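*Asks:* Take a look and give me a structure for this.
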Amino acid sequence: MSVATAQSPWYKHIWPWILIGILTCSVTLSLTMVTIAVNNPDNLVNDNYYEAGKGINRSLDRELLAQTLMLRASVHLDELTGEADVRLTGNSRPHTLELNLISPTQPQKDRKMVLMQSSSEPDRYIGQLTDKIEGRRFVELLGVENGQTWRLFEEEQISQDKDLALGDEAIQGAEDLSK
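*Replies:* So this is what the prediction gives:
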């Protein structure tokens, strides 16, 4: 007599459930990653490289104007009062300056402020910060002289009670232009 082997149904075995679990996790994680990618697009990508390349020349023109005017600036950010104090030396004294503190990776942490010239000290400009700023930033100081915009731009590490010096480094990318 033959003995019939009783086989249990597939859903009572562990291996089909392990395979189903792996597939379910893969689909769930894939959909989660797609949702995150769609809801949080990358802001650092530039679609028009030609225009960005042309912008480098405009930027260098502004920095070369600042160099021609022999501009230097000392920036002090007071953490306690939130005051931004800029001392400008050189051959330009606009009534207002624009100070931009740009985060290299997080646009929501960028800060822009207008600095007003002090009436008692013509080389001093004062503005107000809205919050505490620390870490690596691109510091950009803009002013206008005779209808032309000049620019001091450097990468700085901002920390408590440390003055930032702008205009003391060579202009990157302009080494060949001075020849």
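*Asks:* Only C-alpha atoms from now on, for both contacts and neighbour counts.
*Replies:* Noted.
*Asks:* dump the residue contacts of the residue lying closest to Asp131 once chain neighbours are set aside.
*Replies:* In space, and not counting its chain neighbours, Asp131 is closest to Gly82: 6.9 Å by CA to CA, 6 or more residues apart in numbering. Applying CA atoms under 8 Å, 6 or more residues apart in numbering, one finds that Gly82 lies in contact with Gln128, Leu129, Thr130, Asp131, Lys132.
*Asks:* Now, of those, which are buried?
*Replies:* Burial by neighbour count, 16 or more other CA atoms under 10 Å: within these this picks out Gln128, Leu129.
*Asks:* And this one, please, so the two structures can be compared:
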Amino acid sequence: MQQDIKPWYKQLWPWLLIAVPVFTALKAAHTVMLMQGNIPDMVVDDYYKEGQAINQRLALYREAELRNLDAKVLIAGNQIIIRFAQNDTLGEHMLLDFYHPTIANKDFNLTAERSGKLLYIATLPHSLQGNWRIAVTDNSKAWKLRANLVLPASQEIQLGY
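*Replies:* Predicted coordinates for the structure are as follows:
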């Protein structure tokens, strides 16, 4: 009885055993390439400096609360309207900072012009969709109001501290 013996490279089992680590190494290299191309924007290098900036922002929100500022924001088409409840010492312009929660490349700033006693209006550079954060401040940057927006929105959203 003669047994037909094939060389190892013509057998199925060695190739299956080799394929598992090769596939794993290729998948790991692919994952590393994806991670290098999509570095998260939320990672901060200097935590101490970021903590100081957070404390400064909180002081601006407290200042807005002390001034008893009350405002609402409405986005209608490509216009953003900021309506204050009272206007004792507000200037001719408001600075609007739009922040995307996860993609820093989408962040942008606008200047809203006064339109009447209580209204400030600005034109958006493009249509906004999804979740956004907005911060409103005056030219002197002595106070700040903020809100989370889910766009498109059909009603006014309260700006808070």
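*Asks:* in structure 2, which helix has the most residues?
*Replies:* helix 12-37 (DSSP state H).
*Asks:* To what extent does that one diverge from structure 1 after superposition?
*Replies:* Here the mean offset of helix 12-37 of structure 2 against structure 1 after fitting is 1.4 Å, by mean CA distance after the TM-score superposition for structure 1.
*Asks:* Which residue numbers in structure 1 does that helix align to?
*Replies:* Across structure 1, the stretch matching helix 12-37 of structure 2 (TM-score structural alignment) is residues 14-39.
*Asks:* Now that stretch: buried residues?
*Replies:* Residues of stretch 14-39 of structure 1 classed as buried: none (neighbour count, 16+ other CA under 10 Å).
*Asks:* Then stretch 42-52 of structure 1?
*Replies:* The neighbour-count check on stretch 42-52 of structure 1 (16+ other CA under 10 Å) flags nothing as buried.
*Asks:* mind checking the end-to-end distance for stretch 73-86 of structure 2?
*Replies:* 14 Å (CA to CA, to the nearest Å).
*Asks:* for stretch 38-49 of structure 1, same thing?
*Replies:* End-to-end for stretch 38-49 of structure 1, by CA to CA: 23 Å.
*Asks:* For structure 2, which segments are assigned as helices?
*Replies:* So, for structure 2 - with DSSP H - the helices run 12-37, 47-66.
*Asks:* what sits against the nearest residue to Thr111 of structure 2 once chain neighbours are set aside?
*Replies:* Nearest residue to Thr111 of structure 2 in three dimensions, chain neighbours excluded: Leu95, at 4.7 Å (CA to CA, 6+ apart). Counting by CA under 8 Å, 6+ apart, Leu95 of structure 2 touches Asn109, Leu110, Thr111, Ala112, Val136, Thr137, Asp138, Asn139.
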